[in-house]
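Student: Below is the sequence, then the predicted model.
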Amino acid sequence: METLLVLTNCPDEATANAIALALVEEKFAACVNILPRVQSVYRWQGAVESASEIPLLIKSTVGCYAELEAAIRARHPYDVPEIIALPITQGLPAYLNWIATETAA
């Protein structure tokens, strides 16, 4: 099973907690790390913006990605939330197997 690290940023702790809990409860993710606030600087609709955000590190699989993305989009308040999936090409085999076992796909 091909594993992924999915990244997203949330505007506040309540949103971050709700998304993390839903993803794990629905077995779209084996684990979600909720990181401390970061300051993001970005261009949006032609203007440079800055916002304080809560990053999430989501461990999942390719087979769960479509449902995971839909679950984030359904709960995320941004018009275009950052959702980036990176393949995990190496890792402790037992940990990668655990991710596969704990996800729905």
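Tutor: Ah, there it is. Numbers count the residues shown, from 1 in each chain.

Student: okay, CA-based contacts and neighbour counts for the rest of this
Tutor: Noted.

Student: What's the end-to-end length of stretch 58-73?
Tutor: 14 Å (CA to CA, to the nearest Å).

Student: Please enumerate the helices of the chain.
Tutor: Assigned by DSSP state H, the chain shows helices spanning 13-25, 65-75, 93-102.

Student: Take this one as well and set it beside the first:
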Amino acid sequence: MKAIIVQTTCSSKEEAKNIAKVLIEEKLAACVQLSEIESFYNWKEEFCCDNETLLNIKTRKDNFEKIKSKILELHSYDLPEIIQLDIANASEEYLKFIGDNTI
């Protein structure tokens, strides 16, 4: 099993918690961590600075497309960040945890 982290950001902690809960309940993610961040970016040729909630979603690589679809379904942004990060190295025990808690 190949493990990955999927990252996305939300405009509110409530939206982030909802996405995390659905991903865990549907066994698409083994763990989702939420962090409050401040994001700086250009959107439609305008400088933006917003408080957001970052989700780090630990899962199987095979679940990326399902997670992407679920985020697009539940997310309020027109263009949500959905990034896959490969886990290059992790303890066998943690990889087992991810495998045991996802479909």
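Tutor: Structure received. As the structure is a prediction and not an experimental result, all values here were calculated from the model.

Student: And the TM-score between them?
Tutor: The TM-score (TM-score structural alignment, normalised by the length of structure 2) is 0.96; 103 aligned residues with a CA RMSD of 0.8 Å.

Student: okay, the helices of structure 1, which one's buried deepest?
Tutor: helix 13-25 (a mean of 18; mean count of other CA atoms under 10 Å).

Student: distance from that one to structure 2 after superposition?
Tutor: For helix 13-25 of structure 1, the mean distance to aligned residues of structure 2 following superposition is 0.5 Å (mean CA distance after the TM-score superposition for structure 1).

Student: how about the helices of structure 1 in CSV, adding distance to A85 of structure 1?
Tutor: What follows is those, written out as CSV (distance: least, CA to CA, whole Å):
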stretch, distance to A85 of structure 1
helix 13-25, 15
helix 65-75, 8
helix 93-102, 15
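
Student: Among those, single out whichever gets nearest to I58 of structure 1.
Tutor: Minimum separation from I58 of structure 1 across those (CA to CA) falls at helix 13-25, 8.0 Å.

Student: In terms of secondary structure, what does the closest one contact?
Tutor: strand 31-34, strand 47-61, helix 65-75 (3 or more CA pairs under 8 Å, 6 or more residues apart in numbering; DSSP states H and E).
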